[in-house]
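In: predicted structure and sequence below. I'll ask about it afterward.
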Amino acid sequence: MVTWEAIEDLGVLPTRVWLSRPKLEDENAVNQEKWEPLRKGDCFTLNKQTKPYHPVLIENGRATADAENGIISANFVARSPREMVSCTWFVVKEERNDKHTSDIKPLLEPMPIEHSERVENLYQRAIYAASTYGDGIEPILKETLGLDDKYYIQVRQERSHYVMRKIPQNVISRSLQGSFKLQRGYGSYISEGEQEEDMLGPLNHVVFVVHGIGEAWFSKDKASSMVEQMDQLRLSFQKRQIADWKQKCEAAKKKLQPPPDPPNRVEFLPILWYHKVHNKSSAMTKSLMSVTLNTIPALRSIANDVVLDVLLYMTPNYCHAVLNSVTDEIFSVKGKIEKTFPNFSKKGKFSLIGHSLGSVICWDLLSLKKNSMRDGDNEHGVHIVASKTASNASNIAFIEETSSDEGETFCANAVNENGGGAWGPLLPKALERVLPFEPDFTMFMGSPIGLFLSLRGAHAVFDAIRDAHSQKPLISPFTLPTGAVYNIFSPSDPVAYRLEPLLLKYGTKNFPDPLYLTRLGGGVRGHVKVMQYVDGVIGRLWSKKSVNDKEEAVDENASLNFPLGGHTTRLDYQLQPGFIENEYLSAVKAHSTYFQNTDIIDFVIDVTGREGRIVIDLTID
């Protein structure tokens, strides 16, 4: 019995498959990018549409598909548009290994829909002719279907199979490149992340991720690396979410309990600010380029693109531009989220993650929001206000005590009238607006905040506030408007600094060790326990103190509490080292691999999964 080859769609009528690829800016250029199928659920949604096509939300609201104009646009991130097509027949260009299954898969090129319809008509005629109701397929095998002046289509019998072929009209081209097999339907495929995301509940948490130094260097001549990192973080996060949920389901099954609800979806959205505050035509950029030496251009490019951001951020005008840009972007993306998910504002949460210099930006935004809160909402009863005489204040802070009917109020001379402070930025003028929400949590990764606060003279301010408190507590002298604060770093990261020592009295030594980052309720790995035991033994052997030592040590039995952001009691968390790890070699990549770290992903799963499932609708104009 003769069968058909490359017929993946066995339906009586073929199902349209929708595909996309990056759109070139130059419309006259030949696009060599590979077409990738959209998620099956998105194809189903698009196929339900009737002409004229209306824009459709796809990828769980992250993008909008405009089938009429053949464009897919990202909704929340700065990403180049994609072009989209639909078809039912494909040209098989070549075969290669599938990255998901390791099976041999064809590389498919979609045929234009009008060509697909003509090929489908020929295929249906051949099917009928070969059936018991037809007159035989031999006349069909002799037919040719001209597509254009370059190719024609023909049904051929090859051994025990019938196959549709696309054949060059030119004899020379035919002898050089041969013919191409046609395939009906795309066949089985897996869109990365679709299965996991379909198992999750609706979106209930949005995490804004503010990038740090070097974004210009990483994003040269390609899509923004931060956007790509957030895509990969979301995929890894969801896979571990589902794996964690399945374990809980198995545990519930053994206890004869009902399975828990699936976890809700979490979005990680990058907040990109570099290109909004840098302009190649600006006087500063031109001046910088004029003084840059022509030697070792690769290294000097790193210096200009990476180190320069830190130096510029310490200048008031540039700092103001960055904070304004980040705030505007957060307002914009937040508005798009609430427009796409109308019910999100009722139950959804927003949080912040800052990486590298981005963590300093997040700190400063929270500091400015704190200063804008009239009653301060400070659980320790100490409020920070702007000094009216400190518009040109030094970075070295000192405290002036004043009286108030509401309690003790302190003015730090490093706090200027535009909202900055000894722990926040010194700005030339006030920001137009502050953060539009109080983050559920704020997470700093590879953060130099400790360095910036030290340079701003914050330690002296914190001590003065603490000393004025009636109980003189061993706690944070103030809080930030966020539900929780975590300062996470790799011990090998040369850019990372601690925060907790700044919140202890100046002169304190034997600071509490940072905690190891673990799952909530979990412990450290075995080799880390051994390291802790050895370090403890050595520490006790060398911990004898001189009677003349006037520095104070933290009482090892004291209950340390650093409620800098609501309910968290500790701030500094270090990543667990590997079994075999050289800190100098690890330093090369430590600062750039936080978003791939599974311990961090698991920790964020715990932090964002504190509440149950909610229901949120999607909408589009």
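Out: Yes, it's here. Numbering: from 1, shown residues only.
In: alpha carbons only for contacts and neighbour counts from here, please
Out: Will do.
In: break down the stretch 401-550 of the chain into its helices, ranges please.
Out: 449-455, 458-468, 526-541 (DSSP state H, counting those that start in this stretch).
In: distance to L323 added to those, as a markdown table?
Out: Putting those into a markdown table (distance: least, C-alpha to C-alpha, whole Å) gives the following:
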| stretch | distance to L323 |
| --- | --- |
| helix 449-455 | 15 |
| helix 458-468 | 20 |
| helix 526-541 | 39 |
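In: switch those helices over to CSV; also include mean neighbour count and distance to L10.
Out: As requested, these are exported to CSV (neighbours: other C-alpha atoms under 10 Å; distance: least, C-alpha to C-alpha, whole Å):
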stretch, mean neighbour count, distance to L10
helix 449-455, 19, 60
helix 458-468, 21, 70
helix 526-541, 11, 54
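In: do you know which of these lies nearest N561?
Out: helix 458-468 (13.5 Å; C-alpha to C-alpha).
In: distance from the closest one to the middle of the chain?
Out: 36 Å (C-alpha atoms, centre = their mean, to the nearest Å).
In: skipping its backbone neighbours, what lies nearest P22 in space?
Out: In space, P22 comes closest to R82 once its chain neighbours are excluded; the distance is 4.4 Å by C-alpha to C-alpha, 6 or more residues apart in numbering.
In: among the helices of the stretch 401-550 of the chain, which is nearest S116?
Out: That would be helix 449-455 among those, by C-alpha to C-alpha, at 59.0 Å.
In: so what secondary structure elements neighbour that closest one?
Out: helix 357-372 (3 or more C-alpha pairs under 8 Å, 6 or more residues apart in numbering; DSSP states H and E).
In: second structure follows, compare the two:
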Amino acid sequence: MKRVVTKIHQTVLTQRRFITTWYYATDIPKYKPYEPDYKPKIQPKSFKKFAIQDSHQLESTLKAKTDRFVQVNEDDLFTVDLQKMTLKPTYWEGPTYEVRRGIWFDSNKNPLSPQLSEELDELHGKNEHNVVLKLKGNYPEGRLIYFIDDGNVGFILKNLDGGSLILNYLKSGIGQYLPINGIKVTKYVHEQESSISDVKKTKNNNSKENPIENNTSSYLSKLTGSDLVDGISSYLSWNDVKTETEENKEFKHEMENDYQTSDSKGSPYKKNKRHVKHLILCVHGIGQTLGKKYKYINFAHTINLLRLNMKKVYSESVGIRHLNKENNMEDPENNCGIQLLPITWRHSINFEAEKNAAIASDLPSLSNLTIQGIKPFRKLLGDVAVDVLLYTDPYYKHIILEEVKDQLNKVYALYKERNPDFENLQIHLLGHSLGSLILFDILSETSRYKLDFNVSNFFCIGSPIGILKLVQRTKISPPKNNFSKLSLNGIKTNMPVCKNLYNIYHICDPVAYRVEPLINNLMSQYEQDYLPRSSTFDELTLKVMKIGGSIWDGLPMDSSKENVTSSVPKEIKLDKSLTSLLTKFNHSGRIDYAIKPNILDVDLISAIKSHVSYFEDIDIAGFLLREILSNHEITSEILVTKI
């Protein structure tokens, strides 16, 4: 009886070990967005395993031949095309990578190409072991196969240099450790053993560094001092042809680090599709073609960083998780119920200021007008500034608004199609820089630009709305009608249609401006509100600021303030009419929220960094979670501090 049980147990273990695992390449894209002429020069050499449940789904779907497309990876954010054997993002444009079944592997445990694996399987089935066989296909690995032992191990050889002597060495096992003109191949990889190895590797890495901190910093925001100058000059230099190796390296880092295949404890996800109640659609801002030309600026990547930070904050905050328990959220301990998706609109628009479009026009392109001195900086500034200039032109503004509106509706419809079980889905908008102004105008002109969904929360990040609306002589009012009004004195009024409006900015961001004074000019007398700090160091910084005053205030002090004995500001309560007006924009009545810098973040470089690092900020991640998940009650009083 014991022998029978043992045999059955061994059979089960064998079956578990030989489950077909699927892999996707991470180093060499098969296709690239916006580059129709791109073709990979070499085969991929770096592969990552799909989650176990994804491998099961892919294998069963392939055998059943029921569907061509299968959603996979974290939150089903990617789609596998079983016909083309490729992997690409589901909701945004990104690199497409090769997908392989784990049938035959090289000595580095990388799966071989489907064509080579299929031919090896065919020859393996003939049980012709210890015999040199010729391969039909023309493979870079070699043209001959020599199976040894039971045929699950073999050597692909380019030629038979060494004759029978080298074959005898390979058969005996000695030759495996000698340099040969070929590679060793193995059928299947022991799933249990490789999984243990992966877990050990993950634990070792986690013990040395914080994975969130390591992976959630964009290239530009890390640069300080002269490094920023050198970085822009060398990495953001104007090249019509990108450095393919560097670009692929950045894509590889994104594919291997942006998406989680395990929970915070290192355990594999039980299922990929979380129950989602809130969808945040994020729109990028200025930068004419930054994502196309500059390899370190990738909006999809920055949204991935924000997604990771929100999950990190959620996992570490008992209070925020309790909000979901009150809302009867499914799996509130692990699932925040929020999904973020990027809306990339700029690549779909061709302006006459661009080089290619200008060829067929009588007007020169922007590059034709650019002075050659400090060219990298001029090109960078040109790319950043030209979108704002073009947006002020009514013709181009209409094109941009139409494109963003269409992209928002397209992604929303696709998400609903792919997730039909998610009922009562709330939609939130987040706009960065010019993206916030674009969204603001869409929500203020809903009769012209109709969205297919209602907007709950609208978050403006690093927004120039304040300055541009001031130049346009436009005030902001609560949403009453779906059009802009014009008063007798020529001042227009915009009324964005959303449930809650927030304007978030870094205190050092030169692009960002307040909006509360555009609602009522009395608010210019009072400070904006501040986002609560998350880290211990930041809490200490805030205490120092309260005790010693703001170190970024102008020096010397105004003479009227010299006799102030206490630097702790006194809060006052707004009158009821102003409170009633402000609470029509959100529950707290405060629209402007600033991020105070750390003690050392008060120089010019910090100002430059501040505008490109919002999506890495833990405080913003926490603020979004609290505002979206809380069941708010409208406040009856608003406390403010005089400037």
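Out: Cool, the structure landed. The structure presented is a predicted model; accordingly, all values stated were derived computationally and were not measured.
In: and the helices in the stretch 201-350 of the first structure?
Out: 215-218, 225-254, 274-277, 283-291, 297-302, 308-313, 316-340, 344-347.
In: alignment lookup: I488 of the first structure to the second structure.
Out: Matched by TM-score structural alignment, I488 of the first structure corresponds to I504 in the second structure.
In: same deal with L366 of the first structure?
Out: So L366 of the first structure corresponds to L443, using TM-score structural alignment.
In: in contact with its match, which residues?
Out: By C-alpha atoms under 8 Å, 6 or more residues apart in numbering, the residues touching L443 of the second structure are 449, 495-498.
In: I'd assumed I465 was in contact with V515 of the second structure.
Out: Yes. The criterion here is C-alpha atoms under 8 Å, and V515 of the second structure meets it with I465 at 7.1 Å.
In: helix, strand or coil for the closest residue to K181 of the first structure other than its chain neighbours?
Out: Closest residue in space to K181 of the first structure, ignoring its immediate chain neighbours: R165 at 4.7 Å, by C-alpha to C-alpha, 6+ apart. Put simply, R165 of the first structure is strand when judged by DSSP: H, G, I helix; E, B strand; the rest coil.
In: okay, now the aligned partner of L429 of the second structure in the first structure: neighbour count?
Out: In the first structure, L429 of the second structure lines up with L352, judged by TM-score structural alignment. L352 of the first structure has 24 neighbours, counted by other C-alpha atoms under 10 Å.
In: residues in contact with L352 of the first structure?
Out: Going by C-alpha under 8 Å, 6+ apart, L352 of the first structure touches 207-210, 362, 439, 441-443.
In: at 7 Å what do you get?
Out: 207-209, 439, 441-443 (C-alpha atoms under 7 Å, 6 or more residues apart in numbering).
In: with D602 of the first structure instead?
Out: By C-alpha under 7 Å, 6+ apart, D602 of the first structure lies in contact with R519.
In: trace it over to the second structure, please.
Out: Mapped onto the second structure by TM-score structural alignment, D602 of the first structure lines up with G622.
In: hmm, which of the contacts of L443 of the second structure are the buried ones?
Out: 449, 495-498 (16 or more other C-alpha atoms under 10 Å).
In: which of the contacts of L443 of the second structure lies closest to L160 of the second structure?
Out: The closest of those, once distances to L160 of the second structure are taken by C-alpha to C-alpha, is Y449, at 69.4 Å.
In: look up how far T64 of the first structure lies from Y151 of the first structure.
Out: Distance, Y151 of the first structure to T64 of the first structure, using C-alpha to C-alpha, to the nearest Å: 35 Å.
In: swap in P14 of the first structure?
Out: 25 Å.
In: then N304 of the first structure?
Out: 37 Å.
In: go on, L571 of the first structure?
Out: 40 Å.
In: do the same with G178 of the first structure
Out: 39 Å.
In: neighbour count winner among the two?
Out: Applying other C-alpha under 10 Å to G178 of the first structure and T64 shows that T64 carries more neighbours, namely 18 against 12.
In: what's the match for that one in the second structure?
Out: Looks like T64 of the first structure aligns to T79 there (TM-score structural alignment).
In: got the contact list for the closest residue to that match other than its chain neighbours?
Out: Setting aside the residues directly before and after it, T79 of the second structure is nearest to Q71 in space (C-alpha to C-alpha, 6+ apart), at 4.4 Å. By C-alpha under 7 Å, 6+ apart, the contact set of Q71 of the second structure is 78-80.
In: moving C-terminal from the helix or strand hosting Q71 of the second structure, which element do we reach first?
Out: Assigned by DSSP states H and E, Q71 of the second structure belongs to strand 69-72. Next in sequence after strand 69-72 of the second structure, counting helices and strands by DSSP H and E, comes strand 78-81.
In: what's in contact with that next one?
Out: Against strand 78-81 of the second structure from outside (C-alpha under 7 Å, 6+ apart): 68-72, 86-90.
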